[in-house]
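Peer 1: build me a model from this:
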Amino acid sequence: MKEIKIESTLYVFEGLNELPQDVIKLIQKATEAREKAYAPYSNFSVGAAILLDNSKIITGNNQENASYPSGLCAERTAIYYVGAKYPDVKIIRMAIVAGSKKNKTSSPIPPCGACRQAIAEYEVKQNTPIEIYFMGETGKVAKSNSLANLLPLGFDKSML
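Peer 2: Reported below is the predicted structural model:
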């Protein structure tokens, strides 16, 4: 038997004031998208903003449905739009802002497993890492230099 150790590295900033202006702008776009989320069932709103290498910023937010499996997370709403509208443009970074309408969230909230898999698909497709910044409504901001860092041992097309 052989032991394999898998590690992930995150960078945690105490607040927005520690981030570069271009990242703050992307987080502000994610915050604006979050405000438009449709989350009447969970009362948990998420906004995502994606910076493309053509300098465009695409946003998305979670969209719920009374038939729970039919809803879609903010990250996938945004990234699938990128895939449909800009299929050959690379994604540079993504910002995610999430929070509950019931209580304040001040800890960084990472993408769910389904979103990690969807983002991984685009990272593999473009063969370059996607930086991911994530936070709650306020407080600390976490950064991962790539989605592969958040989803070690990911499943991709090479396994099919």
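Peer 1: every contact and neighbour count from this point should use C-alpha atoms.
Peer 2: OK.
Peer 1: what helix or strand is Glu32 located in?
Peer 2: Following DSSP states H and E, one finds Glu32 within helix 21-35.
Peer 1: which of the residues in that helix are buried?
Peer 2: 23, 26-34 (16 or more other CA atoms under 10 Å).
Peer 1: another sequence for comparison is provided below:
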Amino acid sequence: MKQITINTVIDVYDDLKELDPEAQKLMEQAIEARSNAYAPYSKFTVGCSLLLENGEIIKGNNQENAAYPSGLCAERVAIFAAGANYPGVAITRMAITASPIDDSFAKPVPPCGACRQSIAEYESRQQQPIEIFFMGASGTVARSNSLADLLPLIFDRNYL
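Peer 2: Predicted coordinates:
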């Protein structure tokens, strides 16, 4: 038997003000996107903003549906919009904010498993990492250098 050790490094900032100005702006765009989320069933709103290598910012928010599997998470809304409108343009940074509608959540909320897989697909496709910032409604902000920090042992096209 052989054992594999996987190490992940996540930077943690006390609040939004500690981020560089570009990351602050990106998170503010995610916060704005979260305010427009459609979450009448879960009452849990998520906003996401992406910075593309061409300087464009793409926003997305969660869109629920009474038939739960039919909705989409904020991250996938933003990623798919970027892919549809800016094909071949790399995503360099991503900001995510999530909280119940009452804005009470102050703990960083990372992307769900389905979103991690979608982000992994784009990192693999563009052959460069996406820096990911995530937070609750306020408070601590976490940062990973790549989706690989959040989802080690990625399943990608190399297995197909």
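Peer 1: overlay the chains and give the TM-score.
Peer 2: After superposition, the two chains reach a TM-score of 0.98 (TM-score structural alignment, normalised by the length of the first structure), with 160 aligned residues with a CA RMSD of 0.8 Å.
Peer 1: a strand runs through Val46 of the first structure, doesn't it?
Peer 2: Yes: Val46 of the first structure forms part of a strand when assessed by DSSP: H, G, I helix; E, B strand; the rest coil.
Peer 1: give me the neighbour count for it.
Peer 2: 31 (other CA atoms under 10 Å).
Peer 1: contacting residues for it?
Peer 2: Val46 of the first structure is in contact with 33-34, 37, 61-62, 73-74, 96-99, counting by CA atoms under 8 Å, 6 or more residues apart in numbering.
Peer 1: now check it against the second structure: what is it aligned to?
Peer 2: Alignment note (TM-score structural alignment): Val46 of the first structure maps to Val46 of the second structure.
Peer 1: ok, and the closest non-adjacent residue to that match?
Peer 2: Ala98 (4.3 Å; CA to CA, 6 or more residues apart in numbering).
Peer 1: mean deviation of the helix or strand hosting that neighbour from the first structure?
Peer 2: Using DSSP H and E, Ala98 of the second structure sits within strand 91-100. Superposing on the first structure places strand 91-100 of the second structure at an average distance of 0.4 Å from its equivalents, by mean CA distance after the TM-score superposition for the first structure.
Peer 1: which part of the first structure matches the very next helix or strand once past that strand?
Peer 2: Using DSSP H and E, the helix or strand that follows strand 91-100 of the second structure towards the C-terminus is helix 113-126. Against the first structure, the aligned range for helix 113-126 of the second structure is residues 113-126 (TM-score structural alignment).
Peer 1: what residues does that stretch touch?
Peer 2: 73, 75-76, 79, 90-91, 129-130, 147-148, 150-151, 154-156.
Peer 1: can you rerun that using 7 Å?
Peer 2: 75-76, 90, 129-130, 147-148, 151, 156 (CA atoms under 7 Å, 6 or more residues apart in numbering).
Peer 1: can I get the residues you listed in TSV including distance to Gly15 of the first structure and secondary structure?
Peer 2: Output for the contacts of stretch 113-126 of the first structure, formatted as TSV (distance: CA to CA, whole Å; DSSP: H, G, I helix; E, B strand; the rest coil):
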residue	distance to Gly15 of the first structure	secondary structure
Glu75	22	helix
Arg76	25	helix
Lys90	27	coil
Pro129	24	coil
Ile130	21	coil
Leu147	22	helix
Ala148	24	helix
Leu151	25	coil
Asp156	34	coil
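Peer 1: pull out the buried members of these.
Peer 2: Buried among the contacts of stretch 113-126 of the first structure (16+ other CA under 10 Å): 75-76, 90, 129-130, 147-148.
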